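Asks: mind looking at a prediction? Sequence and model below.
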Amino acid sequence: MARNSNSNRDSNCLRRGSTGPFIAGLLALFSGAANAAWELNLQEPVTAVARRVYELHNLLLWVIVVIFVGVFAVVAYSLFYHRKSRGHKAADFHDNTTVELAWTIVPALILVAIAFPATSALVDMRDTSEPDLTVKVTGYQWKWGYEYLTGDAAGVKYMSVLSTPREQIENKAPKGEHYLLEVDRPLVVPVGKKVRILTTANDVIHNWAVPAFAVKTDAVPGFLRDTWFRAEKEGTYRGQCSELCGKDHGFMPVVVEVVSEEKYAAWVGEQKQQLAAVAEDPNKVWALDEQLALGEKVYATNCAACHQANGAGLPPAFPALDGSKIATGPREAHIEMVLKGKAGTAMAAFGEQLSDTDIAAVVAYERNAWNNKLGEVIQPAEVKALRGK
């Protein structure tokens, strides 16, 4: 008996010990801190249009709540108080003109009432007239290209690429605060200025979206679409490509930095100085070591996502470059492949994205990395000659 008593007591202790952490976990799950991390609401609006969208969203939410509660209250009341066990019998009528008119007219009136503020907000969202600056945004698999067309920064252009370290993506390091929502070069705009965004794409359909601005517009190859925003508050605002666009769709964030006019002017000056500093000398002759150092950076930014850092690729969609016919074959064919891509495959054309120097460097890197020890230097002049064909 003593053994049984001890056994029961031990069993009870085990049950209490096992349920304790479970209950603690539930309490933590529903704590204020945990709820705050869920971020169930829309992002804080920082433009007038976004604020109108947010207010309209809240208004419609309560309209829907009232309709939901009203309809289901009637349903619940009918089910409970008119059940068969209370002696009720189902009516055998097949129509009621008054009820049918009511459930047609009332929803119609609600929709008309909603249409006025919704249409007004939509008209404002489409008014891209009189911008202070215009930026062309081009979607690529899987990065964004920014080109300032008007304003103080006119002529500045660059690529914006995910900067989350590969170690985090491959679960070899802890995730950072802005995991998959950070880039090497964000779009920079001044606070309080109307920014017109022209979107297009180089390959497939993308979508440039920043929720805090209430901006979400498709980037379609061969077409120009436009939208706009006027940020009222300095800060860094993040979004993502919102159109499924292939393998690395989830690795294509949008980051916009809104800065003061003084900081924006300083940034523009820095960008123009950098453009002048890196202006290519067409007569420069590159050495192999120097070119491979540049080529490795270009490859990591533009090619490694598909062909992998080790050149092994992800066959069959993304073939290996290590030992491949293209990377060890005629150099002209290799350059043309990078310049113009290959129709019907996932190989995109990089002629519009990269300069002659960058293309020469990445081709040289691919022909000398891993087991491809060809010892070849590709001069930018070779790329320029093939670009014109």
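Replies: Now that the structure is in, tell me what you want to look at. Residues are numbered from 1 along each chain as shown.

Asks: all contacts plus neighbour counts: C-alpha atoms, from now on.
Replies: Fine.

Asks: residue 139: which element?
Replies: In this structure, residue 139 sits in strand 133-140 according to DSSP states H and E.

Asks: again with residue 23
Replies: Using DSSP H and E, residue 23 maps to helix 2-29.

Asks: name the residues that touch the strand holding residue 139?
Replies: 144-152, 193-207, 219 (Cα atoms under 8 Å, 6 or more residues apart in numbering).

Asks: just the buried residues of those residues.
Replies: 144-150, 193-207, 219 (16 or more other Cα atoms under 10 Å).

Asks: now, the residues you listed that are in strands?
Replies: Among the buried ones among the contacts of strand 133-140, the ones falling in strands (DSSP state E) are 144-148, 195-201, 206-207, 219.

Asks: residue 332: neighbouring residues, count only.
Replies: Neighbourhood size, residue 332 [other Cα atoms under 10 Å]: 13.

Asks: show me where this structure has strands.
Replies: Under DSSP E, the chain gives strands at 133-140, 143-148, 157-160, 187-190, 195-201, 206-210, 215-219, 225-229, 235-241, 253-259.

Asks: against that first model, consider the following:
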Amino acid sequence: MHDHTVMRSFKQIITNLKLRSCSVVVGVQLMLSSSAFAETAPLSEPSLSSSSSFNMTQGVTEISGKVFHLHMLIFYICVAIAVVVFGVMFYSIIKHRKSKGAVAANFHESTKVEIIWTVIPILILIGMAIPATKTLIEMEDTSESELTVKITGSQWKWHYSYFEHDVEFFSYLSTSNEQIEGTDKKGEHYLLEVDNALVLPIGKKIRFLMTSDDVIHSWWVPDFAVKKDTIPGFINEAWTKIDKPGIYRGQCAELCGRNHGFMPIVVKAVQADEFDAWIADKEQQLAEQKRQQQQALQKTLSMDELMTLGKEVYEGRCAVCHQSNGLGVANVFPAMKGSTVVLGDVNGHIDIIVNGVSGTAMQAFGTQLTAEEIAAVVTYERNAWDNNTGDLVQASDVATQINAQTNVEGE
């Protein structure tokens, strides 16, 4: 009777261990694996097929390799401890069971035993702490960097600024609303694709300065072993030195709001000469965009032109909160259809889009959109969804109001 009871208990323990092991494996896969992020196609993207999908990726930087090997060292130590502890436990359960006439020993504390099982764990912890500390110190050492990139998180996009160059831009999710809403087939990189990738040179130490405009975000690229929170009013530092050219994907790893899952990161790592050529081309593009923005202030667009551009801007920037149908989300994001703001004073409407609303999720788009885009989206919101105000707003109207606000603040 006792034998059967012990064996049933033993089997139950084994079953629980198996279930917990499966849970751990799944957790490691979901939290630490980057197989869903690392590309394996051209731009001569590195193949990470040697990495198990059930484990951390070894990445494409020296520091990510060190993190991986540290992870494996700690893992094997834990496995060894588990084997010894559970081995002794199961041996004792089976060998010294009551059905075999085992009698519980009657003894008091042993100073020698207490010292042994105190000293051994201390030595194990020291053996784990030394390599862990070395790796952590190296991960935090941003000195002697050759390029500095400022990363600013905001709901729900990334803003990149290259300190050594006159280049900065926003990076938005480029997955279509049709895919997100399920009316179109999901693409290969669903929710992991952007309109503007962060371009970095390989073989150079790159320092990241990270902050946020609103709430806490987290910039995470598993292949670089970089995961750092971006905190409003605070600047965190991190660094990487990429060994292989390729496209590497990541995500915001901090629950930052309703569309937390729509903040992907795409890094395009290229040769140094390609990076220099890209920087030169990007600087020219940005200069041309500024020139075009100045010209746009002199243009007068028709209602059809404004509505077409406005719908494009709205779908790309506003629909994520206020919905494509303009109905918003009850008690969270106000509706545009029939809104008192949209149907009210035009200048007040422009002001909200340009400067945002303090204390709410409505951020300032004055530096994110051009005057022409702001004019178009204001026109669109005032005439879509049966609002039909008939109002046309031109880029010059937006510029005039921005200049007026600037003059008032200057006084």
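Replies: Yes, it's here. Everything numeric in this text was worked out from a predicted model, so none of it was measured.

Asks: of all the strands of the first structure, which lies closest to residue 13 of the first structure?
Replies: strand 235-241 (49.7 Å; Cα to Cα).

Asks: buried ones in the closest one, by neighbour count?
Replies: In terms of neighbour count (16+ other Cα under 10 Å), strand 235-241 of the first structure has its buried residues at 237-241.

Asks: kindly report the same for stretch 181-192 of the first structure.
Replies: Of the residues in stretch 181-192 of the first structure, 181-183, 185-192 count as buried by neighbour count, 16+ other Cα under 10 Å.

Asks: go on, stretch 38-57 of the first structure?
Replies: Applying 16+ other Cα under 10 Å to stretch 38-57 of the first structure flags 45-54 as buried.

Asks: coming back round to it: tell me the one of the buried residues of strand 235-241 of the first structure nearest residue 379 of the first structure?
Replies: residue 241 (35.5 Å).

Asks: contact partners for the residue nearest to residue 347 of the first structure when sequence neighbours are not counted?
Replies: Excluding its sequence neighbours, the residue lying closest to residue 347 of the first structure (Cα to Cα, 6 or more residues apart in numbering) is residue 341, at 5.2 Å. Counting by Cα under 8 Å, 6+ apart, residue 341 of the first structure touches 347-350.

Asks: do that again at 10 Å, thanks
Replies: Residue 341 of the first structure makes contact with 334-335, 347-351 under the criterion Cα atoms under 10 Å, 6 or more residues apart in numbering.

Asks: same check, this time on residue 228 of the first structure
Replies: Residues near residue 228 of the first structure by Cα under 10 Å, 6+ apart: 49, 124-129, 131, 133-135, 194-198, 213-217.

Asks: what's the counterpart of it in the second structure?
Replies: By TM-score structural alignment, residue 228 of the first structure lines up with residue 239 in the second structure.

Asks: residue 147 of the second structure versus that match, what's the distance?
Replies: Distance from residue 239 of the second structure to residue 147 of the second structure, counting by Cα to Cα, to the nearest Å: 10 Å.

Asks: again with residue 383 of the second structure
Replies: Taken as Cα to Cα, the span from residue 383 of the second structure to residue 147 of the second structure is 46 Å.

Asks: those two: which has the busier surroundings?
Replies: With neighbours defined as other Cα under 10 Å, residue 383 of the second structure and residue 147 compare such that residue 383 has more, 20 against 17.

Asks: map the more buried one onto the first structure.
Replies: Under TM-score structural alignment, residue 383 of the second structure pairs with residue 368 in the first structure.

Asks: got the contact list for the closest residue to its match other than its chain neighbours?
Replies: In space, and not counting its chain neighbours, residue 368 of the first structure is closest to residue 374: 5.5 Å by Cα to Cα, 6+ apart. The contact partners of residue 374 of the first structure, taken as Cα under 10 Å, 6+ apart, are 327-329, 364-368.

Asks: wait, which of the contacts of residue 341 of the first structure is closest to residue 163 of the first structure?
Replies: Nearest member of these to residue 163 of the first structure, counting by Cα to Cα, is residue 350, at 19.8 Å.

Asks: distance of that closest one relative to residue 143 of the first structure?
Replies: 12 Å.

Asks: check residue 163 of the first structure too.
Replies: Applying Cα to Cα to residue 163 of the first structure and residue 143 of the first structure gives a distance of 11 Å.

Asks: ok, residue 290 of the first structure next?
Replies: 26 Å.

Asks: again, but for residue 253 of the first structure
Replies: 8 Å.

Asks: joint contacts of these two?
Replies: Common neighbours of residue 253 of the first structure and residue 143 (Cα under 10 Å, 6+ apart) are 160-162, 183, 241.

Asks: contacting residues for residue 176 of the first structure?
Replies: 164-165, 168, 182.

Asks: meant to ask about residue 156 of the first structure, not that
Replies: 135, 146-150, 268, 271-272, 274-275.

Asks: residue 253 and residue 143 of the first structure: which has the busier surroundings?
Replies: More crowded of residue 253 of the first structure and residue 143, by other Cα under 10 Å: residue 253, with 27 against 22.

Asks: so who does the residue nearest to the more buried one when sequence neighbours are not counted touch?
Replies: Of all residues not flanking residue 253 of the first structure in the chain, residue 240 sits nearest, at 4.2 Å (Cα to Cα, 6+ apart). Neighbouring residues of residue 240 of the first structure by Cα under 10 Å, 6+ apart: 180-181, 206-211, 216, 249-255.

Asks: next, give me the two most distant ones among these.
Replies: Pairwise over these, using Cα to Cα, the maximum falls at 180 and 216, 18.6 Å.

Asks: tell me where the stretch 301-411 of the second structure has helices.
Replies: Taking DSSP state H, counting those that start in this stretch as the test, the helices found in the stretch 301-411 of the second structure are 303-313, 319-322, 346-355, 371-383, 395-410.
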